[in-house]
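Engineer: Structure, please.
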Amino acid sequence: MTDYVNDPTLPAPPFPGSHMVLDDCYVFVSGLTASDIQEGENAIGDIKEETRRVMRELERMLALVETSFADVLRVDIHLADLGDIGEMDSVYAEFFENDRYPARTCTESPRLSGGSGVEITLMATRPDRSR
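Structural biologist: The predicted model follows:
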């Protein structure tokens, strides 16, 4: 069974989509930027703080569906300026155990929502719910 979930603590998506889509095995989380998070706009312009806020929000969203960063299989990151990858990586790496990083793509996308510098989307496994 597939569930389409909008997080009530976030503004409704400004596009025809859902914050999260859940099936029996996976959770798919739509791209998230600092401008999507309440008071996240305060971080825009500081790539480290934007990344930290987005990762914390993703962590909270995963916990809502009983998953965590340990369950993340794939991450897609879009940076407004690929030159910020080192600073973004320094924060991103803090959220994963050493040598247990998910598969990842990082691209430059110069026009991110709300003027943000980073957008992150992910896919994670869900716990075995048959028990």
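Engineer: CA atoms for contacts and neighbours, from now on please.
Structural biologist: OK.
Engineer: Could you list which residues are in contact with the closest residue to residue 12 other than its chain neighbours?
Structural biologist: Leaving aside its chain neighbours, residue 12 sits nearest to residue 6 (7.0 Å; criterion: Cα to Cα, 6 or more residues apart in numbering). Residue 6 is in contact with 12, 18-20, counting by Cα atoms under 8 Å, 6 or more residues apart in numbering.
Engineer: do the same with residue 13
Structural biologist: Applying Cα under 8 Å, 6+ apart to residue 13 gives the contacts residue 19.
Engineer: so it is in which element?
Structural biologist: Secondary structure from DSSP states H and E places residue 13 outside every helix and strand.
Engineer: structure for this one too, so we can compare:
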Amino acid sequence: MAIRTIYSPKVLVSPNPHSQATMAGNHFYTATVALDLEGKVVGVGDIRAQTRQALTNLTHLLEAAGGTLKDVARVMIYLSDMRYFQGMNEAYREFFHGDVLPSRATVTGTFGIPELLVEFDVIAHIEND
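Structural biologist: Okay, here's the model as predicted:
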């Protein structure tokens, strides 16, 4: 199984030692947060804005891999505080809706950048024939 790095010019390249996303065969892996191309947190204090930015970043990475949000199979959501759960869900529904939804779980955690409120850890299955 070939492993390759996925890159989108629409998403920040991290200064940390990890790729934007990875494909292992048809399996796509990434984690996204609400950072813009300059590395600034989008929507400081606003869970809806941060959710939208992180999921927009996800959309760009999926497109770079030849996929879409419909290919997402699993989402692990990390919130800095569960009080953001409802607001995150409201913005999440703008991206994921309909009868076929990815499985998901939500937990709390802390982030290396204190202004971040949410992170999405995503697995997708993309058919690239």
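Engineer: care to give me the TM-score?
Structural biologist: TM-score of the superposed chains, computed with TM-score structural alignment, normalised by the length of structure 2, equals 0.86; 126 aligned residues with a Cα RMSD of 1.8 Å.
Engineer: Can you pick out the most distant pair from the contacts of residue 6 of structure 1?
Structural biologist: Across these, no pair lies farther apart than 12 and 20, at 11.7 Å, counting by Cα to Cα.
Engineer: of the two, who's got more company?
Structural biologist: Neighbour totals were compared for residue 12 of structure 1 and residue 20, and residue 20 leads with 20 against 14 (other Cα atoms under 10 Å).
Engineer: separation between the equivalent of the more buried one over in structure 2 and residue 120 of structure 2?
Structural biologist: Using TM-score structural alignment to pair residues, one finds that residue 20 of structure 1 aligns to residue 21 in structure 2. From residue 21 of structure 2 across to residue 120 of structure 2, the span is 12 Å (Cα to Cα, to the nearest Å).
Engineer: what's the overlap in contacts for the two?
Structural biologist: residue 31.
Engineer: Please enumerate the helices of structure 1.
Structural biologist: Per DSSP state H, structure 1 carries helices over the ranges 47-64, 85-92.
Engineer: The shortest one: average distance to aligned residues in structure 2?
Structural biologist: I take that to be helix 85-92 of structure 1. Helix 85-92 of structure 1, aligned to structure 2 and superposed, deviates on average by 0.5 Å (mean Cα distance after the TM-score superposition for structure 1).
Engineer: Now that helix: buried residues?
Structural biologist: The neighbour-count check on helix 85-92 of structure 1 (16 or more other Cα atoms under 10 Å) flags 85, 88, 91-92 as buried.
Engineer: which one among these gets closest to residue 33 of structure 1?
Structural biologist: Looking across the buried residues of helix 85-92 of structure 1 and measuring by Cα to Cα, the closest to residue 33 of structure 1 is residue 88, at 13.0 Å.
Engineer: tell me the centre residue of structure 2?
Structural biologist: Centroid-nearest residue in structure 2, with Cα atoms, centre = their mean: residue 32, separated by 3.5 Å.
Engineer: what's the spacing between that one and residue 128 of structure 2?
Structural biologist: For residue 32 of structure 2, the distance to residue 128 of structure 2 - Cα to Cα - is 22 Å.
Engineer: same thing with residue 71 of structure 2?
Structural biologist: Taking Cα to Cα, one finds residue 71 of structure 2 at 12 Å from residue 128 of structure 2.
Engineer: Same drill for those two, tell me which one is more crowded.
Structural biologist: Counting neighbours by other Cα under 10 Å for residue 71 of structure 2 and for residue 128 shows that residue 71 has the greater number, 18 against 9.
Engineer: Report the contact partners of the more buried one.
Structural biologist: Here residue 71 of structure 2 is in contact with 124-126 (Cα under 8 Å, 6+ apart).
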